[in-house]
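Engineer: Dropping the sequence and predicted coords here.
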Amino acid sequence: MEHIVVVGAGQAGASLVAKLRSEGFEGDISLIGAEKVPPYQRPPLSKAYLLGEMPEERLYLRPAAFYEDQRIDLQLDRRVVAIDPAAKTITCDDDEVISYDQLALTVGAHPRTLPAAIGGNLDGVFAVRNLADADAMSPAFVAGKHVLIIGGGYIGLEAAAVAAKLGLKVTLVEMADRILQRVAAPETSDYFRALHRAHGVDIREGVGLDRLLGDDCVTGARLTDGTELDIDFAVVGVGINPATILADSAGLVVENGIATDSHGRTSDPHIWAAGDCATCLFAGAPIRLESVGNAIDQAEAVAKNMLGQDQPYVPKPWFWSDQYDCKLQIAGLNMGYTDVYIRKGDAPGVQSHWYYKGDELIAVDAMNDARNYMIGKRLIESGRSPAPAVITDPATDMKALLKS
């Protein structure tokens, strides 16, 4: 009987094994995860879970009984340390060797950390990637404490929002000229800068961290402009790196992630990859999409292709971020945009930013504007690009654009 092994028990891994069963695969399935808990949602870790609004059990993607009922051998608290593509085996950290007929790598990514030379190894310095990270930092989120957030991307801003809501003093530093510079237009940066400052967050742009101060535990920080701050702890949100060590050591092609073809297959015909660790093809070019949506969609496509369905994966990028009472929803990819047009909503704080590359609509950022997010997403996916003057006209019936 065929044995499919999936290494990495996160969103992508859980989606892949569930899809294998729903598509009728009757063989053996093993899902191996390094954490002690079953597959769970990661986005709430820096939001609802850290705020204490969501218990751990609600994070779980499926109840534990699901894996037993579906005859999925869920192996937790276990690490795979090597792959032998020639023998089609993996070796676990207890030296057990497991054979596979097909292997899928859904191993995710790791947060970038600060070098020890600038204090990255001090106690009280946290990252936000997994449940253990959130549990470790949660006791530090006490009203009146001073937290330094390093990095003005979505993770850093979400952590800043939680800290501000809990009554902490928050300083956020971003070494680039503006927050969200890598992922959003200046208009979106302006929106969230104003939102955070309205909640008391001290945002410092164009300023980086020189080093953290303290003997064993962090007590302060020196910034690149010479400013010194007294802080109680620090949260590092400076991006992630795909987990490629296993793939690299197995001789698979690695290029900003585990390289895959349009079907999710790696350079080895019996090994597949999906999620944050893997590339995919978008508009003919390899990219890596760090999102829940891609983790699910790519993993489900890989599951079908492992079963011989021969269906190319066509990404439909979408993302979201919750900060205070603002829900940001993003459709499409804004890479190479030339212009951004703003559509104001009917209430304060409700607006959407429409990215164009020449005459082509390529992405939308929608703040508390779920309706226009959905319209924008459908327009992008169908290849329709209304004129910017139509988008920005308050009199435009946006829903009608889907019929034109």
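Structural biologist: Everything's here; your move. Numbering: from 1, shown residues only.
Engineer: rest of the way, CA atoms for contacts and neighbours
Structural biologist: Noted.
Engineer: so what does the host helix or strand of V170 touch, helix or strand wise?
Structural biologist: Secondary structure assigned from DSSP states H and E places V170 in strand 169-174. Helices and strands touching strand 169-174, by 3 or more Cα pairs under 8 Å, 6 or more residues apart in numbering; DSSP states H and E, are strand 146-150, helix 154-165, strand 202-205.
Engineer: Adding distance to L281, write those out as TSV.
Structural biologist: As requested, the helices and strands packed on strand 169-174 are exported to TSV (distance: least, Cα to Cα, whole Å):
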stretch	distance to L281
strand 146-150	31
helix 154-165	24
strand 202-205	33
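Engineer: mind checking which of these is nearest I271?
Structural biologist: With Cα to Cα as the measure, helix 154-165 is the member of these nearest I271 (31.1 Å).
Engineer: got another, please set it beside the one above:
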Amino acid sequence: MDYSQFFSPTSASRKPSAIRQLQKFSSIPGMISLGGGNPNPTTFPFSKMSVTLRGGEVIDISEADVQVALQYSATNGLPNLVQWLRDLQLLEHRPKLQDFDICVGNGSQDVLTKAFEMLAAPGDSVLVEAPAYVGALAFLRPLGVKFVEVEVDESGPVPDKLEQTLQNWPADVKKPKFFYTVPAGGNPTGLTTTLERKHQIYEIAKRHNFIILEDDPYYYLQFNKHRIPSYFSFDSDGRVLRFDSFSKILSAGIRVGWVSGPKALVERIVLHGQASFLHPSGISQAVVSSVLHKWGHAGFLNHVQSVAKFYEGKRDAFIQSADKWLKGVAEWNVPTAGMFVWIKLLGIDDSSSLIQEKAMEKKVVLVPGFEFFANPTKTPYVRAAYSIASESDIDTALMRLGELVREATQHK
């Protein structure tokens, strides 16, 4: 595939950093480097590190590994971590195209926004779910793009609507170059796209020649026994960029995520990194890598299974309280992944003032649905997260929400 057709002018003009390019030569045995401006590690006050896990196990990070983590390193990530992640992708997704590259970022949002910059230029039309993740919309809006919203139902994006939109596309207007989607436990809907829908969307992508940006931070928080396969797993054309994150399963503050996909696309993300953040935090990568290598892939998969089980219990508690307090005044789908419930308030045309004012007065924080639509709209929906609040607090919050909706509809 000729990927140059997808690049924005800014991304297409990026060239490798002359200094960053020297990094790969510095580790060759016998090489004497007078080129890089690396600080001398003997001046760093840090020597060793250790990490204590919740179970009490202590993982020591050697002095040699600490010194590597403290120094400038490869833009796409520490080699031992990148290799572990590559092996994970091969084990978990078994991709059709195994000649893919990986770039680690400061959280998956970091590499995701670099992909947006790579593909989106002012005036471009972009395909996004309706509703969509507000953090992605916040980055895309200043780029001057035109949003083409893709309708979503309980099974994910609706293929017929997407196909109809693209078939009726004006001949004198360039078609969208990518579709941005959160397929598992979607933020804000909590919905998970079925495998059948994924295959249908992928075939549309082939017919209309666009890239799929698979933003999947909740992939490992699927509650069913068998996780629904990713777009990345059956991508035969090299038109899927997959974004994974440790934020929901290891630590949000450690800021480690990664992108997997075709070499030519990942290369552009790396070039952006060379000119912006140089490389992800070495210390964060070292900590994550030490834990992952200690666990092995089997241990990691056991860990994410226990995390998914935890959130499944939180989901069950939320739905139990919703059934108690919101029946008759709201509707919702029961999520099978993630940490969100998308609630439709019955008899309410616009949830914004109710949530931003009345709910706050009642000491309940929710997010009004309009925030998640790329194009301005009024909506009765509201997003609730069940990840942090206790079961009793969830119960109290939904009781208060139910009271607010009843009060609002009675005064109409």
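Structural biologist: In hand now; what should we look at? Keep in mind the model is a prediction, meaning the values are calculated, not measured.
Engineer: So after superposing, what's the score?
Structural biologist: Once superposed, the chains reach a TM-score of 0.31 (TM-score structural alignment, normalised by the length of structure 1), with 208 aligned residues with a Cα RMSD of 6.8 Å.
Engineer: circling back to that earlier point, mind checking the helices and strands packed on strand 169-174 of structure 1 for the one nearest to D230 of structure 1?
Structural biologist: strand 146-150 (7.6 Å).
Engineer: Buried residues of that closest one, list them for me.
Structural biologist: Going by neighbour count (16 or more other Cα atoms under 10 Å), the buried part of strand 146-150 of structure 1 is H146, V147, L148, I149, I150.
Engineer: just the helices in the stretch 51-200 of structure 2 please.
Structural biologist: In the stretch 51-200 of structure 2, the helices defined using DSSP state H, counting those that start in this stretch lie at 63-70, 79-92, 108-119, 134-140, 159-167, 195-208.
Engineer: which stretch among these comes nearest T10 of structure 2?
Structural biologist: helix 108-119 (7.3 Å).
Engineer: which helices and strands sit right next to the helix or strand that contains V341 of structure 2?
Structural biologist: V341 of structure 2 is part of strand 340-345 when elements are defined by DSSP H and E. Contact partners of strand 340-345 of structure 2 among helices and strands, from 3+ Cα pairs under 8 Å, 6+ apart: strand 330-332, strand 381-385.
Engineer: let's go with 10 Å and repeat that
Structural biologist: In this structure, strand 340-345 of structure 2 makes packing contacts with helix 282-325, strand 330-332, strand 381-385, helix 391-410, judged by 3 or more Cα pairs under 10 Å, 6 or more residues apart in numbering; DSSP states H and E.
Engineer: Rebuild these as a markdown table, extending it with mean neighbour count.
Structural biologist: Formatted as a markdown table, these follow (neighbours: other Cα atoms under 10 Å):
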| stretch | mean neighbour count |
| --- | --- |
| helix 282-325 | 18 |
| strand 330-332 | 18 |
| strand 381-385 | 23 |
| helix 391-410 | 17 |
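Engineer: Quick one: closest of those to V68 of structure 2.
Structural biologist: Among these, if distance is taken as Cα to Cα, the winner is helix 282-325, at 7.7 Å.
Engineer: related to what we said a few turns ago, after the strand holding V170 of structure 1, next one along is what?
Structural biologist: Immediately after strand 169-174 of structure 1, counting by DSSP H and E, sits helix 186-198.
Engineer: buried ones in that following helix?
Structural biologist: Those would be T188, S189, F192, R193, L195, H196, for helix 186-198 of structure 1 by 16+ other Cα under 10 Å.
Engineer: Please apply the same query to stretch 366-378 of structure 1.
Structural biologist: Buried-residue list, stretch 366-378 of structure 1, by 16+ other Cα under 10 Å: A366, M367, N368, D369, A370, N372, Y373, M374, I375, G376, K377, R378.
Engineer: Is E68 of structure 1 within a helix or a strand, and which one?
Structural biologist: Assigned by DSSP H and E, E68 of structure 1 falls in helix 64-69.
Engineer: Could you name the helices and strands sitting against that helix?
Structural biologist: helix 11-22, strand 28-32, strand 72-75.
Engineer: Next, the buried residues of the longest one.
Structural biologist: By that I understand helix 11-22 of structure 1. Buried residues in helix 11-22 of structure 1 (16+ other Cα under 10 Å): Q11, A12, G13, A14, S15, L16, V17, A18, K19, L20, R21.
Engineer: Is it possible to get a markdown table of these that adds distance to Q351 of structure 1?
Structural biologist: Converted to a markdown table, the buried residues of helix 11-22 of structure 1 look like this (distance: Cα to Cα, whole Å):
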| residue | distance to Q351 of structure 1 |
| --- | --- |
| Q11 | 30 |
| A12 | 32 |
| G13 | 35 |
| A14 | 35 |
| S15 | 33 |
| L16 | 36 |
| V17 | 39 |
| A18 | 37 |
| K19 | 37 |
| L20 | 40 |
| R21 | 42 |
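Engineer: Identify the farthest-apart pair in these.
Structural biologist: Q11 and R21, at 16.0 Å, using Cα to Cα across those.
Engineer: between the buried residues of helix 186-198 of structure 1, which is nearest A303 of structure 1?
Structural biologist: For the buried residues of helix 186-198 of structure 1, the nearest to A303 of structure 1 is T188 (36.2 Å; Cα to Cα).
Engineer: That closest one and D339 of structure 1, how far apart?
Structural biologist: The gap separating T188 of structure 1 from D339 of structure 1 is 13 Å, by Cα to Cα, to the nearest Å.
Engineer: what residues do those two have in common as contacts?
Structural biologist: H353 (Cα atoms under 10 Å, 6 or more residues apart in numbering).
Engineer: Count the residues that sit near the nearest residue to I201 of structure 2 once chain neighbours are set aside.
Structural biologist: With sequence-adjacent residues excluded and distances taken as Cα to Cα, 6 or more residues apart in numbering, I201 of structure 2 is closest to P159, at 5.9 Å. Using other Cα atoms under 10 Å, P159 of structure 2 is surrounded by 20 other residues.
Engineer: which residues sit in contact with P159 of structure 2?
Structural biologist: Taking Cα under 10 Å, 6+ apart as the test, what P159 of structure 2 contacts is V150, E151, V152, T165, R197, K198, H199, Q200, I201, Y202, E203, I204.
Engineer: Also H196 of structure 1?
Structural biologist: L157, A160, A161, A164, V170, L172, D202, I203, Q323, Y324 are the contacts of H196 of structure 1 under Cα under 10 Å, 6+ apart.
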